[in-house]
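**Q** sharing a sequence plus its predicted fold:
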Amino acid sequence: MSRTVTGRPARSPKVRGVTAQVRRRPRSDARDNRERILAVARAAFAAEGPDVPVREIARRAEVGPATVYRHFPTKEALLTEALAGRTDFCSTIVEEGLADPDAWQGFRRAIERLLEVRALDRDAARAAVARLPPEAAPAADRERSLRLMLELLRRAKDAGGLRADLVLEDVVLALMANGGIRAETPEIRAAASRRFAALILQSFRADPAPAPLPPPVRLPLGPA
C-alpha cells in the first residue's frame, strides 16, 4: 500500500469507490423503506380506517416499528403524510373542470367526480383528518382546492349555468352528504353517488330542466 508524505496509508481509487457505495446504500435502503411504509399505510387507512396500529403497518411493510418511527415520529405524522396527495388529487379534478371550454360541463364533471371519490373513501380519509391536530392537517392543499372551486363556481355563474344564490358552502354540504352513503360494495356506493350527483346538479342549475336520473340502487334503510 502506498504512503503519503505524512506516512499514513493512502486509499486507492478503488477502495474509495467501494466506500462511497457502502455509504450510499443505507440512504437508498432508508428511502425504499419510507416509500414502502407509505404505500402500506395508504392502503391500510383507505381500506380499514385510521385505527390500524403502527405495529401492523410495520409488519405489512416488512420493517420493524422502530423503522416506522424513525421516518414518522408519531402516528399523526404518518397519517398526514399518507393522506398528502389526496387533496392534490381533488385539486386536479377541479383544474380539469376549469380547463373545459364549456363552463357548465366543466362544473358538472368536477362535481360528479368529486362526489364519487368521496363516496369511495369509506370515511377513512375524513376520520383520519379529524384525528389530526389542526397544525398537522394539509391546510395549504385544502385552501388551494377551495380557491379553485370558487373560481369554478364564478365561471359557471358568469356563463349562466348556475343559480345566482349558490355559494361554496352548498358544494361542501353536498360533499358531506354524499360522504354518508352506506352500501355493501364500492360499486353500489359509486352508483348511488352518481344518482345523488344528478339530483344535486339539477338543484344547482339556474334553469333546472328535468333530466333523466341514473338508475336507483338498493341501499340499507335501517340505522348505521
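**A** Sure, I can see it.
**Q** could you use CA atoms for every contact and neighbour count after this?
**A** Will do.
**Q** for stretch 54-72, buried residues please.
**A** Within stretch 54-72, the residues that count as buried by 16 or more other CA atoms under 10 Å are 54, 57, 58, 61, 63, 64, 65, 67, 68, 71, 72.
**Q** who's in contact with the last one?
**A** In this case it means residue 72. residue 78 (CA atoms under 8 Å, 6 or more residues apart in numbering).
**Q** could you redo the last one with a cut-off of 10 Å?
**A** 34, 37, 38, 66, 78, 79, 80, 81 (CA atoms under 10 Å, 6 or more residues apart in numbering).
**Q** all helices for the protein, in order.
**A** Residue ranges of the helices in the chain, as given by DSSP state H, are 13-48, 54-61, 65-71, 75-83, 86-99, 103-120, 124-131, 139-158, 168-178, 186-204.
**Q** want to compare, so here's the second one:
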Amino acid sequence: MPDQTSHKPPGDGLRADARENRAKILRAAREAFAAQGVDVPVAAVARRAGVGVATLYRRFPTRASLVTEAFAEELSHCVSVLDDGLADPDPWRGFWTVIEKVCLLQAADRGFTQAFLKEFPDQTDFTLERTRAEERLALLVQRAKEAGGLRQDFEPGDITLLLLANGGVTVGSGEEAATASRRLVAYLLQSFRAEATAPLPPPAPLGLDRIPA
C-alpha cells in the first residue's frame, strides 16, 4: 500500500499553535533575510517572530533548512522565470525579459540572492538550482544569438558581470534600488543588441558562484 504520508505539505500534522509559530518564523526570516542577508543571527529571527530560539530550532534544526523553506516560493519563481524565457517564441525578448526580472529580484530581496548563491553543506537545493539556472541561461544566450538579437561575442559569463554590477548598484541605492536597477539594466541590454558591434575585450570565465553572497 502506498505511503500516504510522503506527500504531506511542510507543517502538516502540527498542532494549531505549532503551525502558527512556524508561519511566524518563516515570515520573520523572510523579512530579516531580505533586509540583512541570510547570515543574520538566528536569535534575531526568533525575536522578530516573537518565539524562543528553542522553538525556532524545533521547527528548523539548521540555518539551511530555515533558509530553504523561507525562500521556497522565490526559488520556484526564479525557475519559472527562466522556463518562461526559454518558452518565449522570440528568443531576444525571452532573454531580455529574464535579465530584467532576475535583476529586479536581486534588487528587491538581498536575502534570496544570497541564499541562491550560498553553499550549504547539508542542503543541496540551492546548489542544484544554481547549476540548472546556469544551464538555462546559457541556452537563453545561445537562442538569442542564433535569432540575431544578441551580439555574437556575448558570453554566458557576461550575465555574472551584469549581476555583479547590479548588485553593487542596488546595495548602495537604498529605497531607490529597483529604479537604479532598471536604469542600469536598460543601458546594458541596449549594449547587448547585435547592432552594437564594436569589439569587446576577452570575456572573463565567471560563473554565478563568483557573485559575493
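**A** Here it is on my side, so go on. Nothing here was measured: the structure is a model prediction, and the numbers come from that model.
**Q** tell me the most buried of the helices of structure 1?
**A** helix 103-120 (a mean of 21; mean count of other CA atoms under 10 Å).
**Q** where in structure 2 does it fall?
**A** Mapping helix 103-120 of structure 1 onto structure 2 (TM-score structural alignment) gives residues 91-108.
**Q** average distance between that stretch and structure 1?
**A** Taking mean CA distance after the TM-score superposition for structure 1, the mean distance separating stretch 91-108 of structure 2 from the aligned residues in structure 1 is 1.4 Å.
**Q** what is the nearest of the contacts of residue 72 of structure 1 to residue 203 of structure 1?
**A** residue 80 (34.9 Å; CA to CA).
**Q** what residue of structure 2 takes the place of that closest one?
**A** Looks like residue 80 of structure 1 aligns to residue 68 there (TM-score structural alignment).
**Q** with residue 129 of structure 2 as the reference, measure out to its match.
**A** Per CA to CA, to the nearest Å, residue 68 of structure 2 is found 12 Å from residue 129 of structure 2.
**Q** quick check: neighbours shared by those two?
**A** 75, 116.
**Q** the residue sitting nearest the centre point of structure 2 - nearest residue in space that isn't next to it in sequence?
**A** In structure 2, the residue lying closest to the centroid (CA atoms, centre = their mean) is residue 113, at 4.4 Å. Computed as CA to CA, 6 or more residues apart in numbering, the closest residue to residue 113 of structure 2 that is not its neighbour in sequence is residue 106, at 5.7 Å.
**Q** the closest residue to residue 128 of structure 1 other than its chain neighbours: how many residues sit nearby?
**A** In this structure, residue 128 of structure 1 finds its nearest non-sequential neighbour in residue 50, 5.1 Å apart by CA to CA, 6+ apart. A count of neighbours around residue 50 of structure 1, defined by other CA atoms under 10 Å, yields 23.
**Q** which ones are touching the corresponding residue of structure 2 for residue 50 of structure 1?
**A** The alignment partner of residue 50 of structure 1 in structure 2, by TM-score structural alignment, is residue 38. Neighbouring residues of residue 38 of structure 2 by CA under 10 Å, 6+ apart: 29-30, 32, 63-64, 66-67, 110-115, 118, 213.
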